[in-house]
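Enquirer: give me the fold of what follows.
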Amino acid sequence: MTTQPHDWWRTATIYQIYPKSFCDSGNKGTGDIQGIISKLDYLKSLGVDALWLTPVYESPMVDNGYDIADYYRINPDFGTMADFDQLLAQAHERGIRIVMDIVVNHTSTEHAWFKSALGDKNSPYRDYYIWRDPVDGGAGEDGKAPTNWQSKFGGNAWELDAKTGQYYLHLFAKEQADLNWENPQVRQEVKDIISFWAEKGVDGFRLDVINLISKQQDFPNDDIGDGRRFYTDGPRVHEYLQEISEAVFQKYGSVTVGEMSSTTLEHCQQYSSLDGKELSMVFNFHHLKVDYPNGEKWTKAPFDFHQLKSIFNHWQQGLHNQGWGALFWCNHDQPRVVSRLGDDQTYRVESAKMLATSVHMMQGTPYVYQGEEIGMTNPHYSSIEQYRDVESTNMYNIMVNEQGVSEQEMLAILAQKSRDNSRTPMQWNTQKHAGFTQGTPWLEVAANYPDINAEQAVADHDSVFHYYKKLIALRKEVEVITTGDYTDLMPEHSQLFCYRRQSATQTLVCIHNYYGEPAECVLPSDVDVTKGRYLISNYADVTGEEQAPQQVMNLRPYECRVVLIEHTPA
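Expert: Next up, the predicted model:
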């Protein structure tokens, strides 16, 4: 397959919907497909090109749908297959594509395959999963687990099947059993599942933790870590992805984005190689671990600004002309960026706009997570009873009950780090429960919804919403955003993030003050912005014909300015 530089997704912006929290068409308290349909015109007005739906398949919802019990059925909580078909048709009528989330590293333990395999070594589905015998002097609470690998949700990654005496692997919750990709029948099942949805007209797939599907088959203990080095970017992962891509993705012209857990640039260059043999693009999360001191998520910490800039530089330069990346701050697993890296009080609007600009001007495909476009914040819960996320409640129990962390300290950590920070219901208007539902919401709405909601944002032309709309449009209008190379102009500056994008005919200079204090920006002498014009800024008095860019700029708190310079090719 030859490189197609004009693939639609290279100039596109994709909007992520977490259906459970997006819009409830009735009074169930959980969002649904009809609720999404009711907001398609809102999404069309924002200008997004595609919607990524997190899983809507049948599921016991132990991990909010990432534990799939039936890949061919819609979860009744979200609606019916007829509702999904209607969403697909109505989105396509508006020129909006649909990208589905697919989870094929593991299934729910409620899946028919696993229920057949459990307790029966002779089941035809036993080899669909990963089973190992107990080990005397092994790991886990019973001292017999096959390895000391840790689940990403805490605790040992092996669960005993008492009837057969063997353990099955679960890298996530014990209700999420890992599939055995060594089995060609499993790979055929995956091809059949993806083909089913592609035949319906689904435009693409986001592949959950897809770089974990190949495990080192001797399953060694990990003496220096949690086991991830034996299954992350595993020995056959590229072979498996090429097999699935050739059989399904290339056949249907599907856009594909792989979620890559703890990966490397070198692997991502191969996953998203321009030859199109594996995936269209990759999600990596290195830039979202800059507030994990020494790799530790569950601690309250400021972010490392120099590390953030260094990571962006590494990935922007490393993927340029090699592969393609997703650009994002937020998703259903990450806290709200304006609370995390900005100021969600005094400078909420300014910092939300600045943070958006700093990634939307990079090379890649931007993803906007529901509510990000109106500057939604973390909810600042005050009690563990308000949380619903399995990872958060597990870690609370481990750290408070086993490690002696105080409840107050753990609640402060959760207020900063919990996945529920981004899962609070979408804030539509000033009505009860922010217009999300007529019932009782499954997760408490953030208390600031009377001041932060879509209805007010759409009506206010200086809002975060209208700023996102401009950023989305600029990607289609300004060629250098899609094609230009990347240079960090001030890697050592303690307050400014300033980078240059350059193509044969255009230069973009992007200047961002990441802090709540003023900062002076003195541009290098070889970066002459005086011949350019301001393309966008989050302070309204900057852009306009009368304002000419200068080599020295005094930036206000969280201010950003983007300068476009047109030039003839050398």
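Enquirer: CA atoms for contacts and neighbours, from now on please.
Expert: Fine.
Enquirer: pretty sure residue 37 contacts residue 89?
Expert: No. Look at residue 37 against residue 89 with C-alpha atoms under 8 Å: they stay out of range, at 10.0 Å.
Enquirer: so for those two, which residue has more residues nearby?
Expert: Legend: neighbour count by other C-alpha atoms under 10 Å for residue 37 and residue 89, higher for residue 37 (21 against 17).
Enquirer: hang on, that one in a helix?
Expert: Yes. Per DSSP: H, G, I helix; E, B strand; the rest coil, residue 37 lies within a helix segment.
Enquirer: mind checking how far it is from residue 456?
Expert: Note on residue 37: its distance to residue 456, by C-alpha to C-alpha, to the nearest Å, is 21 Å.
Enquirer: to check against the first, give me the structure of this:
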Amino acid sequence: MGQPTHAPTDRDWWRSAVIYQVYVRSFADGDGDGTGDLAGVRARLPYLAELGVDALWFTPWYLSPLKDGGYDVADYRTIDPAFGTLAEAEKLIAEARELGIRTIVDIVPNHVSDQHPWFRAALAAGPGSPERELFHFRPGRGAHGELPPNDWPSQFAGSTEPVWTRLPDGDWYLHLFTPEQPDLNWAHPAVRQEHEDILRFWFERGVAGVRIDSAALLAKDPALPDLATHPEPHPFVDRDELHAVYRSWRRVADEYDGVFVGEVWLPDPERFARYLRPDELHTAFNFSFLTCPWDAGRLRTAIDTTLAEHAPVGAPATWVLCNHDVTRTVTRYGREDTAFDFATKAFGTPTDLALGTRRARAAALLSLALPGTVYVYQGEELGLPEAEIPAGRIEDPMHFRSQGADPGRDGCRVPLPWAADAPYAGFGSREEPWLPQPAGWASYAVDRQQRDPDSMLSLYRRAVAARPAFGDGPLTWLPAPEGVLAFSRAQGATCVVNLAAAPAALPAHSRSLLTSGPLDEAGRLPQDTAAWLLG
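Expert: I've put the predicted structure just below:
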């Protein structure tokens, strides 16, 4: 089981890269105002270079009212003043590249902010105007237009709020997410042209790639039918006309040797693979692995399925354990239910952090040994847990649109701890961070972990440095006891992960490259521990 072997070249860097996700607002605060910024990232580039990552993916850093963590963009060609300036972004891209680190920016094509000039012009122009054709404005149903145009559900899990908002002039407008994020009309040529221009704008500034948010949602059935009566084909998910959009984007990217990674949540492997055809997206996030519970059989199935669905189109798989939207790995793996599902998130879920951390260390070695690209979310390399945010400090709209049932995503977005004895754990110097750091946060600080050879940070650094031993070839499963995952790669390196209760004997090997925890007295691999072996 595996993927086609490709001769590694500089242009193929993305096929086996380690990519680090930067949530700018919470990474490092350069000016001490409580908000992370580009100055903070620039100051920490040596840390990222020492970690050994190949690229940085920045969640949106554009001008935004921040009603949804920056995914409500008001201007793609302007950096939000809270983060810095366009000139500073250009310096960051160049300085990172000098250290061998490429930059990936985040584009949000499904919608814009309600403060975007296009939407403000549409509101001012009134019903039936050309300006409103860039969005989805419709009259309501009912005797007086008082009912929404259709029954579409919100894309925020658990939300019971409508995806339509009525204006005083009687028109309704569509927003699959918050009312502050009106959906664009991708049937309009101006929308397509604008986004191709945005791609060129950032490629011209030296970015190496683009992450595409909600990549399967852009196209809508022009009739906007009720989902209950027209479930197939889906009126706004994974519509066939989307592929023409991404083929045109691919032509733009090819002018600059740029790469794409799509956020594509689809249950159908064949439909998913269509986005990865050679003239469309280069890669897409693998959510089956991210949401999989800590179970050997389920993980093996997720790995096999992922590799199988990528093989026909020759695209590399991506491996992700957590990101800015999901519960942090050490917390999730320390719970009774180790899977991830937005619908089951709740306040006060019991967590065994010692257990979760042990499993997260093993999962790090598992993911970094697999063929393809690995994404590391900031703080994952520090073993940060999910934080419970006090009710009065939560900002995530997912919490409010679920009437408080969902704790939201702020718990995985808490500002990073850099220096244990500095104010606010070294995140910034003057103002309290925009989200509160929990008690004990300083114990995870970078400066402490750098001095500890057994820390999570030390493990990640050693693993990223040793990862080339696995090469870029296919994966071969090895015989192993129940509950144990064991596979080798073409260059001869082997990964073994023990999820069973009993210690597992290691296969024959010439030397051990790395283990996520100590072996037992008999040299066996304990439960929830992983090993990298040679020979």
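Enquirer: leaving out chain neighbours, which residue sits closest to the counterpart of residue 223 of the first structure in the second structure?
Expert: When the second structure is aligned by TM-score structural alignment, residue 223 of the first structure is paired with residue 228. Closest residue in space to residue 228 of the second structure, ignoring its immediate chain neighbours: residue 151 at 7.4 Å, by C-alpha to C-alpha, 6 or more residues apart in numbering.
Enquirer: the residue mapped onto the one you found from the first structure: how many residues sit nearby?
Expert: Alignment note (TM-score structural alignment): residue 151 of the second structure maps to residue 148 of the first structure. When neighbours are counted by other C-alpha under 10 Å, residue 148 of the first structure registers 23.
Enquirer: please apply the same query to the one 4 residues further on.
Expert: With neighbours defined by other C-alpha under 10 Å, the count for residue 152 of the first structure comes to 15.
Enquirer: residue 209 of the first structure versus the residue nearest to it when sequence neighbours are not counted, what's the distance?
Expert: Closest residue to residue 152 of the first structure apart from its sequence neighbours, by C-alpha to C-alpha, 6+ apart: residue 172 at 5.2 Å. With distances taken as C-alpha to C-alpha, residue 172 of the first structure is found 11 Å from residue 209 of the first structure.
Enquirer: quick one: which of these two has more around it?
Expert: Using other C-alpha under 10 Å, the more surrounded residue of residue 172 of the first structure and residue 209 is residue 172, with 23 against 19.
Enquirer: and the counterpart of that one in the second structure, what does it touch?
Expert: Under the alignment (TM-score structural alignment), residue 172 of the first structure maps onto residue 177 of the second structure. Residues in contact with residue 177 of the second structure, defined by C-alpha atoms under 8 Å, 6 or more residues apart in numbering, are 154-156, 163.
Enquirer: just to be sure, residue 177 of the second structure is in a strand?
Expert: No. Residue 177 of the second structure sits outside any strand when classified using three-state DSSP, being coil.
Enquirer: buried subset of the contacts of residue 177 of the second structure?
Expert: Burial by neighbour count, 16 or more other C-alpha atoms under 10 Å: within those this picks out 154, 156, 163.
Enquirer: and which of those residues is nearest residue 404 of the second structure?
Expert: Lowest distance from residue 404 of the second structure to those (C-alpha to C-alpha) belongs to residue 156, with 12.6 Å.
Enquirer: could you count how many residues lie near the closest residue to residue 175 of the first structure other than its chain neighbours?
Expert: Leaving out its chain neighbours, the residue that sits closest to residue 175 of the first structure by C-alpha to C-alpha, 6+ apart is residue 109, at 5.1 Å. Neighbouring residues of residue 109 of the first structure were enumerated by other C-alpha under 10 Å; the total is 24.
Enquirer: contacts for stretch 236-245 of the first structure?
Expert: For stretch 236-245 of the first structure, using C-alpha under 8 Å, 6+ apart, the contacting residues are 187, 190-191, 211-214, 270-271, 277-279.
Enquirer: just the ones of these in strands?
Expert: In strands, defined here by DSSP state E, there are no members of those.
Enquirer: mind putting these into JSON lines with distance to residue 394 of the first structure?
Expert: Converted to JSON lines, the contacts of stretch 236-245 of the first structure look like this (distance: C-alpha to C-alpha, whole Å):
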{"residue": "187", "distance to residue 394 of the first structure": "32"}
{"residue": "190", "distance to residue 394 of the first structure": "30"}
{"residue": "191", "distance to residue 394 of the first structure": "34"}
{"residue": "211", "distance to residue 394 of the first structure": "24"}
{"residue": "212", "distance to residue 394 of the first structure": "22"}
{"residue": "213", "distance to residue 394 of the first structure": "24"}
{"residue": "214", "distance to residue 394 of the first structure": "26"}
{"residue": "270", "distance to residue 394 of the first structure": "35"}
{"residue": "271", "distance to residue 394 of the first structure": "32"}
{"residue": "277", "distance to residue 394 of the first structure": "39"}
{"residue": "278", "distance to residue 394 of the first structure": "35"}
{"residue": "279", "distance to residue 394 of the first structure": "33"}
